[in-house]
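A.B. asks: Quick one, what's the 3D model for this:
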Amino acid sequence: MTQKTEQIEADVLGVLNEVEEEKRKERRKQVAVYNHVRRFLLFVMVCIFCYCVYSLAEVYLDYQRSNNTYKEISNMFYVDVPKAEQQTDESGATIQAGSISGSQEWVWNFEAMKKMNEDAIGWISLPGTQLNYPILQGVDNDEYLHTTVTGEYALAGAIFADYRNSLALEGNYSILYGHNMNNGSMFGVLRKMKEQAFQEEHPVFDVYIGEQHYRYYVYSLYIVEPYETADSPYQFQYEVLDSEEKEKEYEAFLQSTIDRSMYKVQTYTKEITVDDKILTLSTCSGSGENKKRMIVHLVRGEEVID
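C.D. replies: Prediction:
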């Protein structure tokens, strides 16, 4: 009995050892699979990280290229302003004789801008901000969506007039488009106008149309849905007022632009009439496929004689 018992115990122990060995093998397989999966996931994560870094670098470089492009274009309009050299005669009286190098002044040159891009129709700037760009007008509203004034691809694109504005900003009602860039370039600065204090610090735009230079004053701003509706700011039938009925419609439309303003603009208090030249700035607001639009309405003020 003792030998049989020992044999049985040995057999049972052998079976248990085999079972344990199988379990160890299974665990080793699981660990191996886990390590493979972990290494694969790590590889995927590294790839995703590298792609994100690459994408961010591409966006950053794209922003830099656009900024440099527009800065170089703006710089070409700086000219030296001679400073009178003062001298005294024998009696000690002050006289002027010749000139010495003075400061530089930004002087608009429509002809030079037109030579660079025949679609150029003007320039817009908001003093004290980085908004300082040429205005283009293409054959449609896609041409300069992601194309700079020099014809290169860029996320920032260009500031452009709606192709339906046939009078190149000399009509009663015109629209300009520009991207709301994350770095504040193009029309990115407009989002700051949601704060009334910022708007009051920057109430006047300088707009060059052809050879002329005008001051444009902010009088209303608000957010709208991306699609066009009957009361949307994307109206083109008022560029030319060729009937009394259209004048009445336009008068009501102008009043609606005032009523919709997110706050009462205090920096321009004159009455807006159908005789005014209105320039509407449109840019994205928010994110997503159906992101809304921010609208800033400007009214033409005085012409500046440079």
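
A.B. asks: from here on, contacts and neighbour counts on C-alpha atoms
C.D. replies: Fine.

A.B. asks: check which helix or strand covers Asp231.
C.D. replies: Asp231 belongs to no helix or strand when elements are defined using DSSP states H and E.

A.B. asks: Look up the closest residue to it, ignoring the ones flanking it.
C.D. replies: Leaving out its chain neighbours, the residue that sits closest to Asp231 by Cα to Cα, 6 or more residues apart in numbering is Phe253, at 7.5 Å.

A.B. asks: contact partners of the helix or strand where the one you found lies?
C.D. replies: Under the criterion of DSSP H and E, Phe253 resides in helix 244-259. Residues outside helix 244-259 that contact it (Cα atoms under 8 Å, 6 or more residues apart in numbering): 219-220, 231, 233, 238, 241, 272-274, 297.

A.B. asks: Kindly indicate which of those lies nearest Thr148.
C.D. replies: Of all the contacts of helix 244-259, Thr148 sits closest to His297, with 24.3 Å by Cα to Cα.

A.B. asks: doesn't that closest one fall inside a helix?
C.D. replies: No - His297: not assigned to a helix; according to DSSP: H, G, I helix; E, B strand; the rest coil it is strand.

A.B. asks: Proceed likewise with the subsequent sequence, for comparison:
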Amino acid sequence: MKNIVLKIVFLIALCVFLYSGFNLGYTYYKYWKVDHDNDVLVKEVVKTEKKHKASNVRTIDFNYLRRLNKDIVGWLYIKDVADYPILKGQSNDTYLHHNYKKAYSFAGSIFLDEISNKNFQDGNTIIYGHNMNNGSMFGQLKKFSEQSFMNNHPIAYIYLPDGSVNVYDIFSFNRLDATDTNYYRNNIEYGSFIKKLVSASLANRQVSTKKAPLIMLSTCATHDTNWRSVVFARLSKTIHKG
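C.D. replies: Just a heads-up that it's a prediction; the model follows:
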């Protein structure tokens, strides 16, 4: 009888071990798949030309991207932080858990809020991405809470389908409630909005008082609350094709 009990206990322990191992392996695979798919896409569409010793010039093959998915409206690049296509679906649910191929992905995509215009000319364009544990999507945004990191990563780029590039000055990191319509809106009064943001920021840089379109990069601060980690940047210039 004792041997039978021991065998049952062993079998149960073995099943638990195998199940836990499967879940761990599957989780690892899902994260690997997200990184792998984006690495493949970057190699396909991002071209970097060496212009001179001090800088590189990046171009994005939007002809290829639009053949993949016409919902791709731009490409976001922040050094060491993000290098992804930006999508706009019919609603905020469209790309919450779907990738640029429209296939299911637990990491979803980087996407515009349904109230934001795809020309990035709103007073405040809202862009979402998941806070992934491996740092993918918007998993690196929280680093902007460190003043030194913001100082060393002051620029965001959005490449557009017409070949132009919007260049943004990153100026504020905030923790905000996702239900706060004072911030999650596209029409703003620039001066008072900027003043309120900077005064409540965890890290900030000097920002111009001259009105210009903003982008608002938003991700979950934690997975079980309404708090969001949010990075704001102001359009400083647009580089036109040619």
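
A.B. asks: Could I get the TM-score for this pair?
C.D. replies: Overlay of the two chains. TM-score (TM-score structural alignment, normalised by the length of the second structure): 0.86; 236 aligned residues with a Cα RMSD of 2.5 Å.

A.B. asks: related to what we said a few turns ago, burial of the residue nearest to Asp231 of the first structure, as a residue count?
C.D. replies: The number of residues packed near Phe253 of the first structure is 19, by other Cα atoms under 10 Å.

A.B. asks: Tell me the residue in the first structure aligned with Gly39 of the second structure.
C.D. replies: Rather than Gly, residue 39 of the second structure is Asp. Counting by TM-score structural alignment, Asp39 of the second structure lines up with Lys71 in the first structure.

A.B. asks: quick one: its match is in a strand?
C.D. replies: No - counting by three-state DSSP, Lys71 of the first structure falls outside a strand, being helix.

A.B. asks: Assign the nearest residue to Asn204 of the second structure once chain neighbours are set aside to one of the three secondary structure states.
C.D. replies: Take Asn204 of the second structure and drop its neighbours on the chain: the residue closest to it by Cα to Cα, 6+ apart is Ser172, 4.3 Å away. Classification of Ser172 of the second structure using three-state DSSP returns strand.

A.B. asks: Regarding the aligned partner of Gly89 of the second structure in the first structure, what is its secondary structure?
C.D. replies: The equivalent of Gly89 of the second structure in the first structure is Gly138 (alignment by TM-score structural alignment). Under the three-state scheme (three-state DSSP), Gly138 of the first structure adopts coil.

A.B. asks: Just give me the neighbour total for Gly138 of the first structure.
C.D. replies: 17.

A.B. asks: where's it relative to Val12 of the first structure, distance?
C.D. replies: Separation of Gly138 of the first structure from Val12 of the first structure (Cα to Cα, to the nearest Å) stands at 89 Å.

A.B. asks: Same question for Tyr173 of the first structure.
C.D. replies: Tyr173 of the first structure sits 97 Å away from Val12 of the first structure, taking Cα to Cα as the criterion.

A.B. asks: Counting neighbours, go ahead and name the busier of these two.
C.D. replies: Counted by other Cα under 10 Å, Tyr173 of the first structure and Val12 do not tie: Tyr173 has more neighbours, with 28 against 12.

A.B. asks: pretty sure that one is touching Tyr238, no?
C.D. replies: Yes - applying Cα atoms under 8 Å as the test, Tyr173 of the first structure and Tyr238 come out as touching, 6.0 Å apart.

A.B. asks: hey, where'd the strands end up in the first structure?
C.D. replies: 78-80, 83-88, 94-100, 104-106, 120-125, 132-136, 159-161, 173-177, 204-209, 212-224, 278-285, 292-303 (DSSP state E).

A.B. asks: Format the ones you listed as a markdown table; extra columns: distance to Thr150 of the first structure.
C.D. replies: Output for these, formatted as a markdown table (distance: least, Cα to Cα, whole Å):
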| stretch | distance to Thr150 of the first structure |
| --- | --- |
| strand 78-80 | 19 |
| strand 83-88 | 34 |
| strand 94-100 | 35 |
| strand 104-106 | 20 |
| strand 120-125 | 11 |
| strand 132-136 | 11 |
| strand 159-161 | 12 |
| strand 173-177 | 18 |
| strand 204-209 | 19 |
| strand 212-224 | 23 |
| strand 278-285 | 21 |
| strand 292-303 | 27 |
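
A.B. asks: Return the most buried member of those strands.
C.D. replies: Mean neighbour count, computed with mean count of other Cα atoms under 10 Å, is highest for strand 159-161 among these, reaching a mean of 28.

A.B. asks: And that strand, what does it pack against?
C.D. replies: Other elements packing on strand 159-161 of the first structure under the criterion 3 or more Cα pairs under 8 Å, 6 or more residues apart in numbering; DSSP states H and E are strand 132-136, strand 173-177.

A.B. asks: any idea of the angle the last one forms with strand 132-136?
C.D. replies: What it means is strand 173-177 of the first structure. Put simply, strand 173-177 of the first structure runs at 120 degrees to strand 132-136, going by axes from the mean of the first three to the mean of the last three Cα atoms, to 10 degrees.

A.B. asks: quick revisit: aligned counterpart of the residue nearest to Asp231 of the first structure in the second structure, please.
C.D. replies: So, by TM-score structural alignment, Phe253 of the first structure is matched to Phe193.

A.B. asks: Same check on Ile209 of the first structure?
C.D. replies: In the second structure, Ile209 of the first structure lands on Leu160 (TM-score structural alignment).

A.B. asks: can you check Val218 of the first structure too?
C.D. replies: Checking with TM-score structural alignment, Val218 of the first structure has Ile170 as its match.

A.B. asks: any idea how far the spatially closest residue to its match that is not a sequence neighbour is from Ile72 of the second structure?
C.D. replies: Leaving out its chain neighbours, the residue that sits closest to Ile170 of the second structure by Cα to Cα, 6+ apart is Ala233, at 4.0 Å. When distance is defined by Cα to Cα, Ala233 of the second structure is 21 Å away from Ile72 of the second structure.

A.B. asks: again with Ile78 of the second structure
C.D. replies: Note on Ile78 of the second structure: its distance to Ile72 of the second structure, by Cα to Cα, is 18 Å.

A.B. asks: And for Pro85 of the second structure?
C.D. replies: Using Cα to Cα, one gets 6 Å for the distance from Pro85 of the second structure to Ile72 of the second structure.

A.B. asks: shared neighbours of those two, which are they?
C.D. replies: Counting by Cα under 8 Å, 6+ apart, the residues touching both Pro85 of the second structure and Ile72 are Tyr100.

A.B. asks: Spatially, which residue comes closest to Gln96 of the first structure, not counting chain neighbours?
C.D. replies: Closest residue to Gln96 of the first structure apart from its sequence neighbours, by Cα to Cα, 6+ apart: Gln86 at 4.8 Å.

A.B. asks: The second structure: which residue goes with the one you found?
C.D. replies: In the second structure, no residue is paired with Gln86 of the first structure, using TM-score structural alignment.
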